[in-house]
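Asks: Below are the sequence and a predicted model; questions follow.
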Amino acid sequence: MGNKHILIILFSLWQCLFGANLVAGQTPHYRLSGFVKDSLSGESIPGAHVFIPNTQTGVVTNNYGFYSIMLPEGEHIIRFSFVGYKEKEVVISLDSNTRMDAPMVLSIELETVEVTARQSVAKSPYMGMIELPMSQITSTSSLLGERDIMKVFQLMPGVQGGSEGTGGLFVRGGGNDQNLIILDDAIVYNANHLFGFFSLFNGDAIKDVKLVKGGFPARYGGRLSSVMDITMRDGDMQNYKGEIGLGIISSRFTAEGPLKKGQTSFLLSGRRTYLDQLITPFLPEEEKMGYYFYDFNAKVNHKINDNQRLYVSGFFGDDSFYTRYSEPGEQNRNGLRWNNALVSLRMASAFPGGFFMNNTLLFSQYKTGFFYERINTREDQKYILDYYTGIRDYTLKTDMVFSPFPFHTFRLGGLGIYHHFSPGSFEITNEFANEQENKRASIHTFEGGAYIENEFQKGKWMYNAGLRLSMYHTSGRGYVSPEPRFMAGYHLSDNQSLKASYSYMNQYIHLLSNTSGALPTDLWLPVSGNLPAQSSSQISLGWHYGLKKHQLELTVESFYKTSDNVLTYRDGANFFFFDDQNPEADIEWEDNVTVGQSQAYGFEFLLHKRKGKVNGWLAYTWSKADVQFEEINQGESYPANFDRRHDFALVLNYELSQRIQFSMTWVYMTGHPITIPYHTSYSFKPWDFDAHAGLNQFVQVDYFQNRNNFQTQNYHRLDISASFSKPLKYGTRIWEIGLYNAYNRMNPFSYDMATDFVTKKRVLRKNTLFPIIPSISYVRKF
């Protein structure tokens, strides 16, 4: 670590520990704290704004709806606001530390919600942080009408998706594995269903989502590019509610209510596709295939007393793709499967004096693999190949928040994660040759982290200074690295500010995949002697402006990020060899990859209207990302896989009435780089592998020179949808209709080389996936 990093570390630590003493005045100050919650359900409201006009200060509630702020002695107006709720105003005379909870009333009409008291982005020291109301997420047009959090965030500046319809996140030039995705604090290692076309997260079960892509607070760590922090709903403590949705490919349900009124609540939510059930009757008996996924969310929220709550939540999801083929005397089965399991146990405690503590115990598991089975029914013999890989985590985590000085909020905490990796375990049973082979590889590592933050807001200045100490231990080796974080802002006026931030991050686990196919064969592995930890440094500058009259927020940011020890595959790398010519024991995963550096910079623009009859956003990104590896591309830098120069998105939601709503999304992206051969030759091959003369004794051989040497076609698409609701005697009925790719643009999904049968020349062929796709779904709320 260089001298500049050491200076930043010392400055951040000094601000955390001693900065508060420079602003503590002589006027007596007292602490005001409490919980902001829904007045009917009792559910906490994270991200609610608490604003004090006479001091021009404010705070935002944490993930548990808790706030704490130091104010001078005297009378104050306290304003509470959140999207979709009526503004709440309370006058209080403060002469001692005071606890004040704030139940908020849901607004029937969005246009009646006042926004003047809401603390805008311009008044927060944070930058590179995106928070979207769930009402906007669930109303945005999507593929086949599925509510998809990941797809919506792909429409934000600085965030790019993968190929057509897929759910990867490539944030500010980073890779898909460099995103920390957490659900109720549990790490999600694979966030996709159906090969990435749908995300794991059922929008009906989600309360709050935020994405951090720059200016990382010290409380987050472990990844280089972004953090997506998702909080599940707690469940209604007063009334029983439910929702059922029937769509083209899947159905969903949600049920919630009190186990003990006012004290304990539950939430259950699930989805399942039924493509396998629909197509099976139309397939011949000897040939069957299918695919399905399901996910299930559950949560129990228990109020021990006014100051303590216990949360138990879980997520379980599974994907399975299979084929079966039968012929006289033989049966064949093969398929792919992958699944996630998350469990979270949390105790949230508010102590006298505004001190808040959250203790969490977590379990997270991701497992993926494939299988092949061949049975000779005449001889009663079989061949079975079962391959799987995965990662399992056990985590203990503590977070604390308190405000010992006026205008300051301190956060500190730590975590420890025990990782259990299963890299490439397999079992082979070959009764035809009377052989059996198995491998149960495992790697055990420990990851730790401790942090402290000091957030300050007074007058025109604001900052968040923090320091995180990351630790990792594997194979008898230990790694320790300080990670300074700093964000600062200056108010140019009441509704606009300038901001700057610096973040240093480390990542101690790597994601590897098979380069020969787009299969869910993710291989998570720890750092080692040959593969050091990834690290990144990012600088951001921003201007934030709130247009109160039109309820708009304008954000302009630029960034520059460098990363070290990023991974890519060596040419021709493959991780799955089981035959005699390539014995698995001779294949080491470290031999298939190489490390290098990356560089990314760009400019981002966001105009956002969060509520009203017409709401939505306009997002634009200009960016450039390059990577460089000594062993690849002759050591010269080349564009990163999803380096797109321009990325534009327009999202509009229109509420015609309380019963009718419309939504449209238009996206435009320039192409991303792929690798194509520069030359094709023919090789003479008179015999096949069984020593038989082949029908075609000449095979084509493609030669590659430079990586990512071709840019794909530009991409654009229009999605539209409409929602029609009708109140019934018991609940509400909703019909949702939509068109994905409304003007039938044939966007590229992939490219391959093919032979033109007329000219006999090799040509580049574009493969498309989704034409115009209609969707319809029925929702019943009760």
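Replies: Alright, I've got the coordinates.
Asks: can we go C-alpha only for contacts and neighbour counts from here?
Replies: OK.
Asks: Would you map the strands across the stretch 301-450 of the chain?
Replies: Listed in chain order, the strands of the stretch 301-450 of the chain (DSSP state E, counting those that start in this stretch) span 308-327, 330-351, 355-376, 381-402, 408-430, 435-439, 443-458.
Asks: wait, which of the ones you listed is closest to Ile77?
Replies: When the strands of the stretch 301-450 of the chain are compared by CA to CA, strand 443-458 sits nearest Ile77, at 17.3 Å.
Asks: what's that closest one packed up against?
Replies: Strand 443-458 sits against helix 3-18, strand 408-430, strand 461-474, with contacts defined as 3 or more CA pairs under 8 Å, 6 or more residues apart in numbering; DSSP states H and E.
Asks: which strands and helices sit next to the first one?
Replies: Helices and strands in packing contact with helix 3-18 are listed as strand 443-458, strand 461-474, strand 477-493; criterion 3+ CA pairs under 8 Å, 6+ apart.
Asks: after the longest one, next one along is what?
Replies: So the one you mean is strand 477-493. Moving toward the C-terminus from strand 477-493, the first helix or strand encountered (DSSP states H and E) is strand 496-507.
Asks: can you list the residues that contact that next one?
Replies: Contacts of strand 496-507 from elsewhere in the structure, counted by CA atoms under 8 Å, 6 or more residues apart in numbering, are 122-123, 125, 127, 178, 214-216, 221-224, 470, 481, 483-492, 533-546.
Asks: List buried members of these by neighbour count.
Replies: When those are checked for burial by 16 or more other CA atoms under 10 Å, the buried set is 122-123, 125, 127, 178, 214-216, 221-224, 470, 483-491, 533-546.
Asks: Okay, one more to line up with it:
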Amino acid sequence: MSFSSLAQLAKVKGTLLDAQNRPLSNVNISFLGHTTQSNAKGFYAIKVPVNKKINLVFSHLSFKKSTVSLLLKNSEDYELNLVMNEHEEQMGEIIITKDKKSQIQGITTITPDVIKKTPGANAGIENVLKTLAGVNSNNELSTQYSVRGGNYDENLVYVNEIEVYRPFLIRSGQQEGLSFTNTDLVQNVNFSAGGFQAKYGDKLSSVLDITYRNPTQFAAAFEASFLGGSLAVDAVSKNKKWTAVTGVRYRNNSLLVNSQDTETNYTPSFVDVQTNVNYQASAKWQWSFLGNISQNKYDYEPLLRKTKFGTADKPMLLTVFYDGQEKDKYQTYFAALKTTFKASDRLIFKFIGSVYHTLEQEHFDILAQYRLGENDTTIGTETYDDVSYTSGIGTQLNHARNDLDALILNSEVKGFYDWAKSNLEFGVKYTRESIRDRIMEWEVVDSAGFSINPPIINFAQKDEPYTSFTGPLAPYQSVFATNFNTINRFSAFVQWNAKSNLENAQLWYTAGVRMQNWGVSGTNAPANSQTVFSPRAQLALKPNWEKEMIFRISGGYYYQPPFYRELRDASGAVQPNVKAQQSVQVVLGNEYSFQMWKRPFKLVSELYYKSLTDVNNYTIDNVRIRYAANNDAKAYAQGLDFRLNGEFVPGTESWFSFGYLKTEENSNNKGYIARPTDQRLKFGVLFQDYMPNIPSMKLYLNLVYNTGLPGGSPSYSDPYVYQNRLNDYRRVDIGFSKILIDAASTKVRKNWLGNFKELSIGLEIFNLFNNQNAITNTWVRDVYSKNEYAIPNYMTTRIFNVKLNAKL
């Protein structure tokens, strides 16, 4: 009888790649007469006997044979990735052993397959991130997110090691359109929610590190739905030296916007084209180009709004009649050239140059005439479902002519030197930011024929309309500024990584430091340059226990030198002497891998604390952030994150996450109050399932519950007086998919369907339970009673979407 029927087993799995990191299919993996093969994605899995040394052999006609010796324990799930070598003159195997890189660094890895299948109003990488503990967003129309008490500007995003940017002027999630990252082109996604290494840039909260794939053969993927469509093409030259992935996307948010309270004429146009080209010049030189052109046009003409609120005893209704329109346009151009030079087997250099150019305009003139009163809920009356008793009438006129032209240039050199059980990484970068910005916006509010003066101006006479006002008239809110500024930045880092043994335990440690120097010139006179140093460290320990566990501690000093938006205060003026915000972070983590129902599971727990100084206070309205630009506050953030993921259903990956967060700030020693991102509790679920009798019928569930944010007060109010919170955010998106053609199927089709490798059709239901979630409040004043009413600005309701996916 064979060992498989008598002995206890372990499992070896992994991915096989060639020297260009392309997946290898049809590689034979064998030992003692037992054989399996890698699939089209280079993945393999094979069961082996335990407590017995075996030689696992990897062989392929086009590559040199590799042999790996293993000695595994009972039920061990061992990951072994192999880079196979086709050059006979280079002796020996190139092996990437199971170094648990993501576990050591505290990184969450998300597969492209999960990203593509997870339903959401704004599907993509950010949609999946929002199900993770510590990542929060109460806006399904936006791709922006906050992490562990930070705001949207505190997150780093890299594509192929190149930092990418987003538009400056966007104030509403429905204006965003498309994020930079094209999901159709993605190969790997790594995310760190804090305590990240020195090799990453100068932000306070998180790192999203994305790698686009390098294809091995021609392929094409197509997607179409009621929200738009996309096309992605993989191309490979005959000599395999040239490869390219190119994607085109179009999105239309009309389906989502039309589900809100406001009736509109809405004609958006969100289009982008993106390509990643790779050229393997020789065994030592590799070149790549990443390019993106994006054009987001947002034409918005509101017509009528009816919002119901209040209680069952006193239902209220706000009716708003609009005149005017909004015309916004965001054009971005991005290009990056990267070359990798392998000086030796141990020394690698990378040279990266990039340019980002954005042209943005925000033009609107919108007149809103509102009527506020009690809602008649008596069926059969003439005023049913309308205002029966008016308690407030008013007019609001908003005007803006905001234009921005920003050019950002980057030039960077990075190096990597490897030797026994340790390596050294280093880099130097220069960035030049040229900003031309004009802000011209104002708001006038009139109630019952009387112009309401700004709340921030202390006029002595406040008993209108009973006493005539004789003071000066002024806009309710106004900002006028023109800024031409240039920011020059020099940054550098050095980082050392090593591995050793501590008795029977494995120990990984990383230590590094970053430096950045910057200076602002232009409007408001030049400032002296500033310099900061950011030391960081990580330590990971894997005891030699029967239970597989890894313990981590990481942290250090994290600085965020101000970007242009952080230099601009509420009046629109640039304050060039704004300091870098500073955060001292400590993150304690544990990862416990175990078997349940004979399937792999992992429980990740992290406890974190951040102490922030030189804090630049800000307010958030929808997704628009306005800074005070004064560094006059200190703050802290503390919390606990849990995530349990694994195969709850055989062959699928799902997870449940829970997060607790508390973040407060103290401005000018007035005392601690909640920050705008104080998201106390978070619960997220990403779940995949299929019908046992019909495995081609799939189900995908995306559930998020967040407690309310401190965003319920007027934007001009004193946060030390008003600390109102919005209601809890509850949302469930669900998707059903019928797989018509499965890539893993060996069935041969002789009809037209034989041209497809994959084909599926799906139904998505966004906001399944039709919860009314609010992003902000609109404050309407009754001039006679002096009351102000908070009318919630609701997000999208229940929506149905049909989606078609195909691969050639």
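Replies: Received the coordinates, thanks. Since this is a predicted model, take the numbers as computed values, not measurements.
Asks: that older thread, would you turn the helices and strands packed on helix 3-18 of the first structure into TSV with distance to Thr515 of the first structure?
Replies: As requested, those are arranged in TSV below (distance: least, CA to CA, whole Å):
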stretch	distance to Thr515 of the first structure
strand 443-458	23
strand 461-474	27
strand 477-493	30
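Asks: residue in the second structure matching Ala186 of the first structure?
Replies: Superposed on the second structure with TM-score structural alignment, Ala186 of the first structure falls opposite Ile162.
Asks: give me the number of residues near its match?
Replies: Using other CA atoms under 10 Å, Ile162 of the second structure is surrounded by 20 other residues.
Asks: Distance of it relative to Ala336 of the second structure?
Replies: From Ile162 of the second structure over to Ala336 of the second structure the distance is 8 Å, taken as CA to CA, to the nearest Å.
Asks: go on, Gly762 of the second structure?
Replies: Following CA to CA, the distance that separates Gly762 of the second structure from Ala336 of the second structure is 36 Å.
Asks: same deal with Ala235 of the second structure?
Replies: Between Ala235 of the second structure and Ala336 of the second structure the computed distance is 20 Å (CA to CA).
Asks: neighbour-wise, which of those two wins?
Replies: The neighbour comparison of Ala235 of the second structure against Ala336 (other CA under 10 Å) goes to Ala336, with 22 against 19.
Asks: if I line the two up, what does that one land on in the first structure?
Replies: Under the pairing rule here (TM-score structural alignment), the equivalent of Ala336 of the second structure within the first structure is Ser344.
Asks: Over to Ala244 of the second structure?
Replies: Residue pairing (TM-score structural alignment): Ala244 of the second structure is matched to Phe266 of the first structure.
Asks: Which residues are in contact with that match?
Replies: Neighbouring residues of Phe266 of the first structure by CA under 8 Å, 6+ apart: 234-237, 256-259, 298-301.
Asks: before we move on, what about Leu180 of the first structure?
Replies: With contacts taken as CA under 8 Å, 6+ apart, Leu180 of the first structure has the following neighbours: 187-188, 222-223, 226-228.
Asks: can you do 6 Å?
Replies: Contact analysis of Leu180 of the first structure by CA atoms under 6 Å, 6 or more residues apart in numbering lists 223, 227.
Asks: same thing with Tyr333 of the second structure?
Replies: Going by CA under 6 Å, 6+ apart, Tyr333 of the second structure touches 292-293, 356-357.
Asks: All the strands of the stretch 701-808 of the second structure, residue numbers only.
Replies: Listed in chain order, the strands of the stretch 701-808 of the second structure (DSSP E, counting those that start in this stretch) span 729-741, 758-766, 774-782, 787-794, 799-807.
Asks: Just send those back as CSV, with distance to Val271 of the second structure too.
Replies: What follows is those, written out as CSV (distance: least, CA to CA, whole Å):
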stretch, distance to Val271 of the second structure
strand 729-741, 25
strand 758-766, 22
strand 774-782, 26
strand 787-794, 27
strand 799-807, 18
